[in-house]
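[1] what's the 3D shape of this:
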Amino acid sequence: MPHSAPGQHSPAPTPPTHAHTTENHWAAVALIAASTFVVVAAEMMPVGLLTPIGAALVESEGTIGLSLVITGLVAAATAPFVPVVTRRFDRRSTLIVLMLFVAAANALTALAPSFAVLAVARVLLGVSMGGVWALAASLAPRLVETRSVGLATTIIFSGIAVASVFGVPAGTYIGAAAGWSVAFWALSCAAAVIALAMFAVLPTMPADQALSLGSLLEAFRNPGVRVGIAITALLVTAHFAAYTYVRPGLEFFAGANASQVGTMLLIYGALGVVGNFIAGPFAAKSSKTVVVVLSVGIALTLALFPIWAATLIAGALLMAAWGFFYGGVSVSTQTWIAHAAPAHREAASALWVAVFNASIALGAFVGGRVHDHSGPRSVFWIAAGIATLAMLLAVIRSPVAAKQEQTT
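    Okay, the predicted model is just below:
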């Protein structure tokens, strides 16, 4: 989820790589938020469509779930290097090209006649998504005045939060009404429209010549960054181990049908957006406290799911709690990283994006294997245990303390 404005927490050195703009380009901020929404919605879309995609391609739900693994791994592998490889190119042009790749990847997904073709499409999506996300994470200082950076970054990352919570239920409804491929055609069209709008709206943003492979290594040497990355990995892995298979889980626990699953995911989504915007301001003041609270909430919700989600009402309430707590994970963990390494904002963000997406892949993989061999109960309890580990790590470490240890 974002970086914080300098006025929102203890003073920290401004990244030396580029100066803040003296203008506010809020339309550009909104477009970048829209781009993060589309790429994350595309990544997550199979979650709500596992059953119909599996039926169409004659594959198990666990196998179709691997499409998230593919996308996550590719995004994780490429995200840290996109800012480096494209450092000689204007960020505006780079984002436009990447969004066109996103459009192509979703079109190919919609046309896929087999899992092999689906996998190729998801590889293309992973490359373009990792690039969009990595660049978007560091653009707020180039688009708004210094005092507005915190708000702009929260808006940009809200695209990720909204996609994570609304993209899946929207796809579920579209899939139920018109077929799963229509959901991916809609994403393809949205990506193409955003690319055209970026051409008209985004200001010129020269590439950051200072970013190099050495910057990535320097950011990773920061103990606070490493702790934040570890917490991110644990929380995201726990979440996606369960969330990737939430549809079969709700069908098993509560006897929910496709329409009811879509409704529960919308409830999850609404509370997730609320959680994102509540967590943001508090995380800017104390990312440690927010991360601890969110970790506890996620662990408890996942642990209680197999026990309490026996009715539609109970399932809806648990989905609401889950959405609220997970909705703030991106903004709070990204803020942890920003507090730990304010002078290496872009490099640390690229590493965070890589770990976030690798953890999506790991969670989907672990969840799929457990689901196919032990059933949904085990999936949720194992995920709860992983979230508990994140909570313990957040309790014993702090981004500011870790940074001070590095400098003493």
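
[2] switch to C-alpha atoms for all contacts and neighbour counts from now on
    Fine.

[3] so who does the residue nearest to S114 when sequence neighbours are not counted touch?
    In space, S114 comes closest to L57 once its chain neighbours are excluded; the distance is 5.4 Å by C-alpha to C-alpha, 6 or more residues apart in numbering. Going by C-alpha atoms under 8 Å, 6 or more residues apart in numbering, L57 touches 113-115.

[4] which of those residues tops the neighbour count?
    Ranked by the number of neighbours (other C-alpha atoms under 10 Å), those place F115 first, at 20 neighbours.

[5] can you give me the helices for the stretch 151-300 of the chain?
    168-178, 180-201, 213-221, 223-243, 246-254, 258-285, 287-308 (DSSP state H, counting those that start in this stretch).

[6] so in the protein, which helix runs the longest?
    Identified as the longest helix of the chain according to DSSP state H is helix 345-374.

[7] in it, what counts as buried?
    345-371 (16 or more other C-alpha atoms under 10 Å).

[8] quick check: next helix or strand after that helix?
    Downstream of helix 345-374, the next assigned helix or strand under DSSP states H and E is helix 376-396.

[9] following up with a second sequence; could you model it the same way so I can compare the two?
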Amino acid sequence: MHAFKFRAIILVAIAFILGCNEFIIVGILNDVGHQFNVPVASVGYLVTVFALVYAISTPFITLFVGRYSYFKSLMVLMVIFILSNTFSGLASSFFWLTVSRILTALVAGVIISLTITIANQIAPLDKRPWLIAWVFSGFSIASVFGVPIGTWISTTFTWRDSFWAITIVSLLTLALAYFSLPHKMSQETGNLRDQLALLKDHRIQVAITLPFFGSGGIYVFYTYLRPTLTTLLHFSTQSLSLLLFIYGLTAIVSNQLSGQIAQHGSLKLMPKVYAIEAILLFILPLVTGLQWVALAVVFCLGITMYLLNSPIQLHFLMVAEQDYPQSIVLASSLNSIFFNFGISLGSATGALVVTHLGLNWIGWGGAVYIAVAMVLVIWLNRLNARKPIKVTSHESL
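    Model prediction:
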């Protein structure tokens, strides 16, 4: 059990460094723009480019590495990640910084897919939801603690030092992973057609729409969280850091509750979750005149933000284990792929709503997508009832 807990910490640490690398740009926008004489808005496009490359490339690279040892694939990809992150710190121009971010995005999605796959394999059956929830929490912990620390490093020293710090932590994590994770792990071999067979299953086809519309709905609101707090709710800019920090804590709580949902009811509870989330988004525009009531609604939305993560991740993995064992790694990647596509949908929808209707309407715009997700999860539960998934356990590794 001690070995399992240590391995669990390593897997969460991998998610943490991936989160730090992905989110760090948000904290160093001004410093990068100043050094390269590039508008802050242009630096902001690095976030968009990263998310799109991440979402588009992950399934293709996942299909390739899925034929090889999980351990060796993880080690190779983490070395590429470390080199790409170091390249970001060395970038001599904005162009080369963009190239380094693209290289990092190419491997980041596959690394988290392998991390979740390994978590699913090493965890005892009753610990799977707990460990997967913690792996996802690694990203939330990065946004709450890692990014502010990286931002402090950037403002105190240079933005390049933020990347050096990530490299140092990544090297330590790589060494610990090499000596602690089991080396003999792989899925049943299969060609490209065999692996893609997973996507023909109706339970998978409906399931991938949930992170798409679910994250799309919340990101209509979340993309404009800062102006919501300052412009709509009239909180001071001095209090903004504290409010964002508290919201980050609600995101960690959300991931942990996600593990509990996966353990006690799983997807069967998600229609109620989506109903609550849709109601919160719907009433937000109605209570903006009541500052503290509206703030409570905002924090409640933070708690609902990641509740789907563990239930849908376990659904993908269990369907693959039972009927498509050659597609385990691909199954592990589906949630993060479509979550990132959902981010693009939500942020683009939010921009349209704010431009044509106004900031106060973003709650209703997000509620529409959440309502769609609620209908889809009811459909998915009916499909699962027709063809129940048999949960299997792994031998101790």
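
[10] need the TM-score between these chains.
    The TM-score (TM-score structural alignment, normalised by the length of structure 2) is 0.80; 384 aligned residues with a C-alpha RMSD of 3.6 Å.

[11] against which helices or strands is the longest helix of structure 1 packed?
    When contacts are defined as 3 or more C-alpha pairs under 8 Å, 6 or more residues apart in numbering; DSSP states H and E, helix 345-374 of structure 1 packs onto helix 61-78, helix 115-136, helix 213-221, helix 223-243, helix 329-340, helix 376-396.

[12] any idea how far G131 of structure 1 is from T301 of structure 1?
    Using C-alpha to C-alpha, to the nearest Å, G131 of structure 1 is found at 32 Å from T301 of structure 1.

[13] should've said T289 of structure 1
    In this view, T289 of structure 1 and T301 of structure 1 are 18 Å apart by C-alpha to C-alpha.

[14] which residue is nearest the middle of structure 1?
    The centroid of structure 1 falls nearest to I160 when counting by C-alpha atoms, centre = their mean (5.3 Å).

[15] ok, now which ones touch that residue?
    Contacts of I160 of structure 1 (C-alpha under 8 Å, 6+ apart): 1, 33, 36-37, 40, 330.

[16] now a ChimeraX select for only the buried ones of those.
    Applied in ChimeraX, the following selects the buried portion of those according to 16+ other C-alpha under 10 Å:
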select :1,33,36,37,40,330
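
[17] in the stretch 1-150 of structure 1, which spans are helices?
    Using DSSP H, counting those that start in this stretch, helices in the stretch 1-150 of structure 1 cover 26-44, 50-57, 61-78, 82-85, 91-111, 115-136, 140-143, 149-162.

[18] could you tell me the angle between the third one and helix 345-374?
    Interaxial angle, helix 61-78 of structure 1 versus helix 345-374 (axes from the mean of the first three to the mean of the last three C-alpha atoms, to 10 degrees): 160 degrees.

[19] so how far is helix 61-78 of structure 1 from its chain's centroid?
    13 Å (C-alpha atoms, centre = their mean, to the nearest Å).

[20] what's the angle from it to helix 26-44?
    Going by the same axes, to 10 degrees, helix 61-78 of structure 1 makes 140 degrees with helix 26-44.

[21] returning to what we had before: may I see the helices of the stretch 1-150 of structure 1 organised as CSV, with distance to L196 of structure 1 added?
    Formatted as CSV, those follow (distance: least, C-alpha to C-alpha, whole Å):
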stretch, distance to L196 of structure 1
helix 26-44, 11
helix 50-57, 30
helix 61-78, 23
helix 82-85, 21
helix 91-111, 8
helix 115-136, 15
helix 140-143, 19
helix 149-162, 18
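
[22] mind checking those for the one nearest to G214 of structure 1?
    Among those, helix 82-85 comes nearest to G214 of structure 1, with 10.1 Å by C-alpha to C-alpha.

[23] mean shift of that closest one relative to structure 2?
    Taken over the aligned residues, the distance from helix 82-85 of structure 1 to structure 2 averages 2.9 Å (mean C-alpha distance after the TM-score superposition for structure 1).

[24] coming back round to it: and the helices of the stretch 151-300 of structure 1 as a markdown table, adding distance to L135 of structure 1?
    Converted to a markdown table, these look like this (distance: least, C-alpha to C-alpha, whole Å):
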| stretch | distance to L135 of structure 1 |
| --- | --- |
| helix 168-178 | 24 |
| helix 180-201 | 14 |
| helix 213-221 | 14 |
| helix 223-243 | 18 |
| helix 246-254 | 30 |
| helix 258-285 | 20 |
| helix 287-308 | 22 |
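
[25] how about those, which one is nearest A136 of structure 1?
    Closest to A136 of structure 1 of the helices of the stretch 151-300 of structure 1 is helix 180-201 (C-alpha to C-alpha; 12.8 Å).

[26] name the helices or strands packed onto that closest one?
    Judged by 3+ C-alpha pairs under 8 Å, 6+ apart, helix 180-201 of structure 1 is in contact with helix 26-44, helix 91-111, helix 168-178.

[27] what about 6 Å?
    Under the contact criterion of 3 or more C-alpha pairs under 6 Å, 6 or more residues apart in numbering; DSSP states H and E, helix 180-201 of structure 1 touches helix 91-111.

[28] chain center to the helix it packs on, what's the gap?
    Relative to its parent chain, helix 91-111 of structure 1 has a centroid offset of 18 Å by C-alpha atoms, centre = their mean.

[29] report the buried residues of that helix.
    Neighbour counts over helix 91-111 of structure 1 (16+ other C-alpha under 10 Å) mark 91-110 as buried.

[30] before we move on, back to that, T289 and T301 of structure 1 - which one has more neighbours?
    The residue with more neighbours, out of T289 of structure 1 and T301, is T301; 23 against 16, by other C-alpha under 10 Å.

[31] tell me which residue of structure 2 matches up with that one.
    Taking TM-score structural alignment, T301 of structure 1 has L280 as its aligned residue in structure 2.

[32] any idea how far G366 of structure 2 is from that match?
    Separation of L280 of structure 2 from G366 of structure 2 (C-alpha to C-alpha): 10 Å.

[33] what do you get for F50 of structure 2?
    Distance, F50 of structure 2 to G366 of structure 2, using C-alpha to C-alpha: 23 Å.

[34] who has more neighbours out of those two?
    Set side by side, F50 of structure 2 and G366 show more neighbours around G366, with 28 against 21, by other C-alpha under 10 Å.

[35] what's that one aligned with over in structure 1?
    Aligned partner of G366 of structure 2 by TM-score structural alignment: A383.

[36] please name the nearest non-neighbouring residue to L211 of structure 1.
    V84 is the one closest to L211 of structure 1 (C-alpha to C-alpha, 6+ apart), at 6.1 Å.

[37] what's the burial count for the one you found?
    By other C-alpha under 10 Å, neighbour count at V84 of structure 1 equals 20.
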